[in-house]
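>>> Fold the following and give me the result.
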Amino acid sequence: MHRQSDPQPADRQPRRAAAAAFIGTTIEWYDFYIYGLAAALVFGKVFFAKTLDPGIATLLSFVTLWAGFAARPIGGIIFGHLGDKIGRKTTLIITLIMMGLATMGIGLLPSYTQIGVWAPAGLVILRVLQGVAVGGEWGGAVLIASESVPKRKSILYSAFAQQGSPTGNLLATVVFFFLSVLPTPDFILWGWRIPFLLSAVLVIVGLVMRLRLEESDDMKRVLQQKKTVKLPLREVLRDHWGLVLLGAGTLPLIHVTYLKSNFALSWATKELGYSQGTFLGIIAIALVVQFLTQPLGALLVSRMDMRRAICLMVLPEFLLMPVMFFAIQSKVYWMALAGMCLATIPHSMFYGAIGGILARVFPTRIRYTGLSLAYQLCSLVVGGGTPVFAQWVLNATGSIVGVAISSALYAALSLACTLMLLNRTGFRADELSSAEQADAADLGLDQAGMPASAPQPIGKTVTA
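Below is the predicted model:
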């Protein structure tokens, strides 16, 4: 006798996927961001010779930060391949474990005074492992959240994965804020290690969530119909390289967050006279603003022509980011706080939307690889280099003007590339993109992106 399976578990899958994406990316980004904060505050003193000029030591610590970004495309390629071959879930479990082990390793790493040049060498190696892990994390988290819902809701659900970034950043900032009450010698000696060691607890929580997760619906169909590609990277580079470049070009704007959380923190505390606790407090408040406003970007592009929505989000950034730097330079607390919070809103809303937009660009069978490659290519060129470049400009000119101008250029590039990408792939969230239309033909789906024959939920048994 046959009976219908209980639909409730299928109804829970999208919510469970969204929650797992959010918790997992929060932990991954917490691990990634605590490195940036430590690089701005203490790594120059702990892992490099004390005879170095402080500005040079800070610059070198930011170079080690960039090493993680340099490794992210490698992670995108490796885990993109695995995610497109064996599924999103298993890949995301591996990235979470790798990130946790690398982060705890940094917390246990001896200082320069203890092991000499092996200290910065070990730091770079562990940072590279962090980069490889996070390089495979972002694309998989976006897809596990967006591929298990009707296509018209995919951008909204992808925003759950995006929320992990401000949450992880806020968590990292709050931990360092409370540690700022320590006497400076204690903070340098052992206090900074605590956030890295706390990662062990967070990883266990995230691992439990991901082990309970199901594979995304889109990927289930690809696996069941044996539509996987032998070498996803080869197909991406052969047939979709233009979309990868355009996708990477959409993303410089999201990396201005490193101008706030890394470069501005170092600049404000070391040159402008802000106390460490005061400026960490400003960053924390701005991150709350990011958390609250970021989902509005996904909501906006889901309700209107995405090209218009992107313009409404990005254009204010041309003014607000430069204003933020001059507000910080005023050394007036409320002006610095207002400047930081206002500048946060445009690129936060953009970040909330862009993950879901990029997920619509590539067919399911190569989506993890294409999405990860675009994101991590920009991270390599722009993300890790942002605080390095900003510190170099400041060292060379003694002025913040060049840094302020560069932040506006980030916004200009992102706006131009996003508009070009939407014109090629589709600009209505309630309609299938060109890649999703190709999926519908290849996998036997209807124009809503669902199985044309309306079968039972994939993976559910019906035998009594």
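
>>> use CA for all of it now, contacts and neighbours both
OK.

>>> where along the stretch 151-300 of the chain do the helices fall?
Taking DSSP state H, counting those that start in this stretch, the helices of the stretch 151-300 of the chain run over residues 154-162, 164-179, 184-186, 193-197, 199-211, 217-224, 232-239, 241-249, 257-258, 264-270, 276-303.

>>> Tyr333: neighbour count?
If you count neighbours by other C-alpha atoms under 10 Å, Tyr333 ends up with 15.

>>> ok, it to Leu272 distance?
12 Å (C-alpha to C-alpha, to the nearest Å).

>>> Next secondary structure element downstream of the one helix or strand Pro387 maps to?
Element membership of Pro387, judged by DSSP states H and E, is helix 385-397. Next along the chain after helix 385-397, taking DSSP H and E as the criterion, comes helix 401-425.

>>> which is the next helix or strand following that next one?
helix 434-443.

>>> related to what we said a few turns ago, what angle separates the helix holding Pro387 from helix 401-425?
150 degrees (axes from the mean of the first three to the mean of the last three C-alpha atoms, to 10 degrees).

>>> Following up with a second sequence; could you model it the same way so I can compare the two?
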Amino acid sequence: MEKNNFRKIATITLFESAVQWYCFLLYGTAAGTVFNKVFFSQTGNGTTALILSYMSFAIGYIAGPFGAIFFGHIGDRKGRKVTMYASLLMMGISTSIIGILPPAASAGVGVVIVLQLMRLAQCFGRGGTWGWRIPFLAAIILTLIVIRQKGEMMETEDYKKAQAKLEAEEAEGKKHKVGFIPMVKGYWKTLLLGCGTRWVDGTFYNIFIVWILSYCINWLGMPLIQTYIITIIACIFKIPFTLFGGWCAQKLGNTRTFVIGALASAVLSIPTLKVIELSKGNLAITIIGIVLGWSIAYNLIWAVISSLWSSYFETEVRYSGISFVYHVPSFLVAGMVPTICTLLINYGKGDTIYVGIYSTVVALISAACALALKARHDRGEK
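Below you'll find the model as predicted:
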């Protein structure tokens, strides 16, 4: 692949990923800070409204596995462009519609149903004050920009070769099974262990970026605007440490980098949550806690997790395999995390120790799954 073409693909892919995560992060952020008041305040109980808001966030993950199966199969058979157009448009449109929904107090329960349908569409596509609406409405503009740019991107050479081989076999009358079912039959042990590595990713993201915002507001008394500042700064720090994770992967390999990140996350989980708890709402100290627990340690995981998964699937089933590992367990390992943490923090009356124990155990399990995957791969097992 020519260097200029590689740089173009890398740039467009980066922008596409940013748009997808922009859409996804918006809902998670709003679920813990805005939606409980705008769409679920009719319950009359703050904790119940927050749990319902987080459940609307979690239920969306149910659509993820269906999107993974649907787009994964098409991606392996027809190429990535078709799935990219469909998934990006679905995410962009559904996210923008959320931005114009009226409050439940004036529109009734019907608006909650529409909200949930848009959340389902958002996840399927992905495999307070009126001001919160602006980022949601901006999603469609960003989506159209990235679709226009990525339309020029070529398929990878590996995929072209696999597609040519498939077409040649079909022309000779041979049946070559590609897609979801063959992938499950041939790689089921890899899929299970891969889902185990997904657990730390879904848990730490949803603790430190989604759930922590409602904790800061409801238990530490921080103003809403400060929670958004926390998210922005944490994501800014994420960038260099993701790049650092990529550098580590080149030197140490994907598995070692992932395991180091998972173990570091396990070690830092309880202390960083305690730092946030004991900050008593101090913005600077809270930011330090989140940067240490998420922006640094977690991003060693995030930097390598996709390449880790892709190395365990042949080209013919790679799209389906990665989609399965990421989306199928998402409801339990990611979507339910804010709700679980809300219940744990209420049980502990504001003490973060139970959330810390929960996240520590998850990180250790994911590290073990990554090591087991590497051992199977070294033995030539699928």
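
>>> List the TM-score for the superposed pair.
The TM-score (TM-score structural alignment, normalised by the length of structure 2) is 0.92; 370 aligned residues with a C-alpha RMSD of 1.9 Å.

>>> Touching the helix holding Pro387 of structure 1 from outside, list them.
55, 59, 62-63, 66, 255-256, 258-259, 262-263, 399-400, 402-403 (C-alpha atoms under 8 Å, 6 or more residues apart in numbering).

>>> Can you check which part of structure 2 it sits on?
Under TM-score structural alignment, the counterpart of helix 385-397 of structure 1 in structure 2 spans residues 336-348.

>>> now the matching stretch: how far from the chain's centre is it?
19 Å (C-alpha atoms, centre = their mean, to the nearest Å).

>>> what comes up buried for it?
In terms of neighbour count (16 or more other C-alpha atoms under 10 Å), stretch 336-348 of structure 2 has its buried residues at 336-345.

>>> I'd like the residues you listed as JSON lines, with distance to Ile290 of structure 2 appended.
JSON lines is the format used below for those (distance: C-alpha to C-alpha, whole Å):
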{"residue": "Met336", "distance to Ile290 of structure 2": "20"}
{"residue": "Val337", "distance to Ile290 of structure 2": "17"}
{"residue": "Pro338", "distance to Ile290 of structure 2": "16"}
{"residue": "Thr339", "distance to Ile290 of structure 2": "19"}
{"residue": "Ile340", "distance to Ile290 of structure 2": "19"}
{"residue": "Cys341", "distance to Ile290 of structure 2": "16"}
{"residue": "Thr342", "distance to Ile290 of structure 2": "18"}
{"residue": "Leu343", "distance to Ile290 of structure 2": "21"}
{"residue": "Leu344", "distance to Ile290 of structure 2": "19"}
{"residue": "Ile345", "distance to Ile290 of structure 2": "17"}
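
>>> Which one of those residues is nearest to Val109 of structure 2?
Using C-alpha to C-alpha, Thr339 is the member of the buried residues of stretch 336-348 of structure 2 that sits closest to Val109 of structure 2, with 21.4 Å.

>>> how near is that closest one to Ala49 of structure 2?
In terms of C-alpha to C-alpha, Thr339 of structure 2 sits 11 Å off from Ala49 of structure 2.

>>> can you check Thr190 of structure 2 too?
Separation of Thr190 of structure 2 from Ala49 of structure 2 (C-alpha to C-alpha): 39 Å.

>>> which one of the two has more residues nearby?
For Thr190 of structure 2 versus Ala49, the count of surrounding residues by other C-alpha under 10 Å is larger for Thr190: 24 against 21.
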